[in-house]
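[1] Following is a predicted model, sequence given first.
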Amino acid sequence: MTARDFLSGRAEALADAPLDDSGFVLDDDPLAYDGDQLDREERASLRRVAGLSTELEDVTEVEYRQLRLERVVLAAVWCEGTAEDAENSMRELAALAETAGSEVLAGVVQRRANPDPATYLGKGKAAELRDIVVAEGADTVICDTELAPSQRRALEDVVKVKVIDRTALILDIFAQHAKSREGKAQVELAQLQYLLPRLRGWGESMSRQAGGQAAGGQGMGSRGPGETKIELDRRRINTRMAKLRREIKDMKTVRDTKRGGRKANQVPSVAIAGYTNAGKSSLLNRLTGAGVLVENQLFATLDPTVRRAETPDGRLYTLADTVGFVRQLPHQLVEAFRSTLEEVAEADLLLHVVDGSHPDPEGQISAVRSVLADVEATDVKEVIVINKADLADPEVIDRLRRHEKHSIVVSARTGEGMEQLRALIGDELPQPDIDVDVLVPYDRGDLVSRVHETGEVLTSEHVAEGTRLTARVDAELADDLSAYAV
């Protein structure tokens, strides 16, 4: 096992930047505008407080309790790829841990062909990890993969502190950040799916076998096997999961109805997708002034935001911000958030945002495309938006542009490249292609409004009988206008 001091202070995966008292980035640059930040005060009010512990100073003064901020050591098994890949994965795990509110003390990586099936790291190396935990004063170990239930229990028995895996950590972050009713239901469903195979029972809780009235001394004919405590827990979890699936299905109907209304009105849709912390919400704010929360941490956005915007030639379209992706995104979350991710699958254009300043942007692109394949969104027209151009290495940008032919370089923070992006969106969205020459009566102003919103007006003239228009429109609107053709 190689002990690496990746992690003193703030994780390197997050940019080193001055923070205010609430932990948000301070920036004196007048160009660095990220919208009105309508949710910032609410998110800040939920931040955890450092330097506290759960121990009672005096057991007689029960009301004076203190909270503990989790102090964690990271652990990983490096099976394939380069040492740089392993370190990047650890930095990302550190950023995830800090986003969840933990203090990262140290990180260790073991090089071996496969993880140990019993204790993940191997028995001897797990004992060394125990020594590091004691030396650092940690209370939690986080492993950089999804552990089998038996692996987690065996490793806990060795290190004598709580052990969680990458999946549980991501679920915890989602639980903290979910705000809408739909988001909370999706996260709870994912957590229950993760918990179900990991239920544990101890002592008498495993042996509650008396059923019916047997426990009350009712005698013969009333004794049954009953349910063990763990069986009862499983049944309750399955019942709750079934209820959550019904609720999410009902919410999906509402979302589908809204999406269907937009399609009926021939409003094109653009979806923003990409790796977590790539700058998707900043991009949405730049393009629409949406005022959604922008924060330099992972999974700041969970609830999708849909806003309307205009192309440079005046055509309306909708722009949807979606949840960010990450390597090894838990399959429970992909399933739970499937209805939300359908915003991407149903879009006319996908803006795939990539962090140009990240150590491994190609890895980010691959991880995002893997999740998009899971939700059957690979057929959507894709534009790679290389963000954070103000921080990225020019050589990295050149390399990305060579590999990704359909790409554009922008900085949502400074506004660089935004006009070119707006023009590109206008070019890539479906264009109206039917020429019409019509005289629309003044009592049909709704048709004139639709031509201006969804078509391309070539000439417009007001005459005594109505509005004379020549324009390019889509097939549906051309049918509605056919009665007024000149």
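    Ah, there it is.

[2] When you work out contacts or count neighbours from here on, use the C-alpha atoms and nothing else.
    Noted.

[3] Can you mark which positions in the strand or helix carrying N238 are buried?
    Per DSSP states H and E: N238 is located in helix 229-264. For helix 229-264, the neighbour count (16 or more other CA atoms under 10 Å) marks 229-230, 233-234, 237, 241, 244, 247-248, 251-252, 255, 259 as buried.

[4] what helices or strands is that helix leaning on?
    Packing contacts for helix 229-264, counted by 3 or more CA pairs under 8 Å, 6 or more residues apart in numbering; DSSP states H and E, involve helix 181-195.

[5] buried ones in the helix it packs on?
    Residues 182-194 are the ones in helix 181-195 that count as buried (16+ other CA under 10 Å).

[6] Now tabulate those in JSON lines and tack on distance to E376.
    Formatted as JSON lines, the buried residues of helix 181-195 follow (distance: CA to CA, whole Å):
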{"residue": "E182", "distance to E376": "21"}
{"residue": "G183", "distance to E376": "21"}
{"residue": "K184", "distance to E376": "24"}
{"residue": "A185", "distance to E376": "23"}
{"residue": "Q186", "distance to E376": "19"}
{"residue": "V187", "distance to E376": "21"}
{"residue": "E188", "distance to E376": "24"}
{"residue": "L189", "distance to E376": "21"}
{"residue": "A190", "distance to E376": "20"}
{"residue": "Q191", "distance to E376": "23"}
{"residue": "L192", "distance to E376": "25"}
{"residue": "Q193", "distance to E376": "22"}
{"residue": "Y194", "distance to E376": "23"}
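
[7] Take this one as well and set it beside the first:
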Amino acid sequence: MQSYTDTSFDGDQIDLAARHALRRVAGLSTELTDITEVEYRQLRLERVVLVGVWAGGTLAEAENSLAELAALAETAGSQVLDGLIQRRSHVDPATFVGRGKVAELGDAVTASGADTVICDGELSPSQLRNLEQEIGVKVIDRTALILDIFAQHAKSREGKAQVELAQLEYLVPRLRGWGETLSRQAGGRAGGQGGGVGLRGPGETKLETDRRRIRTRIARLRREIAGMRAARDTKRSSRVRHGVPSVAIAGYTNAGKSSLLNRLTGAGVLVEDALFATLDPTTRRARTADGREYTLSDTVGFVAHLPHQLVDAFRSTLEEVADADLIVHVIDASHPDPAAQVRAVREVLTDIGADSLPELLVLNKIDAADPEMLMRLRNEMSDALFVSAHTGEGIDKLRQVIEQDLPRPGVAMRVLIPYVRGDLVARIRTRGEVLQAEHQPDGTFMDVHVEPALAAELKPFIVDES
């Protein structure tokens, strides 16, 4: 059996193996095959043009944001054809990029043959409508793109419910009718104009009906998620009651959190070079060198400008971070701007009330990082640990620091446990800190620190030190 302390082991990759277990049988498809690979991609992938507004910060930051948008688009299954950035003092309230640039954007879409425009920001309903009318192709924003990725990757019942809730809350203010044919509203003699049989409805437009149905569905999803949250809280309270410390692995999306969890525990969690490969939190038990138990939780990755709908919908999942005893904040050392990732993650941590928790910075992917960037990061983040989940470098040091930073049991005791109560000795070693242990004729003498619940059970065995 493979030891989890072996740094050459990266988990059994159970989820990844399951995904790859489904194979297509050759020769059963009736699809036309006399097309080239290029034609196939053109048929199957959305062809998109990206557009961003550089309204503040440096050009490098604007370019990094657009590059991240391109990675998001590719993760969602699109083919990026072009990317444009406009320098403006502020986003245009009517068309996002300004009316003078809408025509240029339309020309770029026509020239590239794109069928979708993705804007690097959250569009208002009016901006969305104006752009689609002017350009003539589908327009989505960064928020809709992220929601789409979440919808593709969610696999648990709770994850799917959270994503659907976020999508519906995003959709409600953006519903719009497509002409008068969808209206069932009429008044008086069927409205007087073009009325008649079939149009004397309940006085409610289809748009209003859609909104009402969506709001009903939102209310139902919130109740379902609240019920799932109760089950999660029960599990969490059980760990707290038994004094099991918890460590949450948080960080930017694709920073290597799942790989790190696999290295530390052999969890076998899906590892994939893609944004938001992990949506459902995974919790695994681990042990310190002296035998104490603690939990490690892999959580959903954060991203700059994370939609507030997602933060609200995933709040029950993110509470796994907020209730942790220690946050292992994983940073991608190979990213062009790691500091920006740190700021984005800390914004979300503040939003969920986890900004006051102990934080351990971990720079991952040092094997892929530029040496000069790595040297600068070592100077700027002198308290951080530098590791590689891929090669195993620095993992042993990380494990030691985590064990040192775990909260210590608060009750100090000196007890003599009879040999017939070996179960108590095992629980002390698992959930407490043993300073001294000695076998004596009447039992096992132990100098320990334990949590209050276990201390109450050990009271009959306290050694009288007088």
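    Okay, I see it. These figures come from a predicted structure and were not determined experimentally.

[8] residue range for the helix holding N238 of the first structure in the second structure?
    Mapped onto the second structure using TM-score structural alignment, helix 229-264 of the first structure spans residues 206-241.

[9] Superposed on the first structure, what's the mean shift for that stretch?
    Comparing stretch 206-241 of the second structure with its match in the first structure after superposition yields a mean distance of 0.5 Å (mean CA distance after the TM-score superposition for the first structure).

[10] And the strands in the first structure?
    2-4, 71-78, 103-111, 140-143, 162-165, 269-274, 305-310, 316-321, 349-355, 382-387, 407-409, 434-440, 456-463, 466-473 (DSSP state E).

[11] What span of the second structure is the fifth one aligned with?
    Aligned by TM-score structural alignment, strand 162-165 of the first structure corresponds to residues 138-141 of the second structure.

[12] do the longest one as well
    Matched against the second structure by TM-score structural alignment, strand 103-111 of the first structure falls on residues 79-87.

[13] For the matching stretch, what is the distance to the chain centroid?
    Distance of stretch 79-87 of the second structure from the chain centroid (CA atoms, centre = their mean, to the nearest Å) equals 26 Å.

[14] For that stretch, give me the average deviation versus the first structure.
    On superposition with the first structure, the mean distance recorded for stretch 79-87 of the second structure (mean CA distance after the TM-score superposition for the first structure) is 0.7 Å.

[15] Which positions in that stretch come out as buried?
    Of the residues in stretch 79-87 of the second structure, 79-83, 85-86 count as buried by neighbour count, 16+ other CA under 10 Å.

[16] I'd like the residues you listed as CSV, with distance to R431 of the second structure appended.
    Formatted as CSV, the buried residues of stretch 79-87 of the second structure follow (distance: CA to CA, whole Å):
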residue, distance to R431 of the second structure
Q79, 52
V80, 52
L81, 56
D82, 56
G83, 54
I85, 55
Q86, 58
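
[17] hang on, the earlier thing: A389 of the first structure: which of the buried residues of helix 181-195 of the first structure is nearest?
    Comparing those against A389 of the first structure with CA to CA places G183 closest, at 31.5 Å.

[18] so what's that closest one closest to, chain neighbours aside?
    D303 (6.0 Å; CA to CA, 6 or more residues apart in numbering).

[19] What does the one you found correspond to in the second structure?
    Using TM-score structural alignment, D303 of the first structure sits opposite D280 in the second structure.

[20] same question, R422 of the first structure
    When the second structure is aligned by TM-score structural alignment, R422 of the first structure is paired with R399.

[21] ok, how many other residues are close to the nearest residue to its match once chain neighbours are set aside?
    In space, and not counting its chain neighbours, R399 of the second structure is closest to L264: 7.2 Å by CA to CA, 6+ apart. By other CA atoms under 10 Å, 27 other residues sit near L264 of the second structure.

[22] Please apply the same query to V457 of the first structure.
    Residue neighbour count, defined by other CA under 10 Å, stands at 19 for V457 of the first structure.
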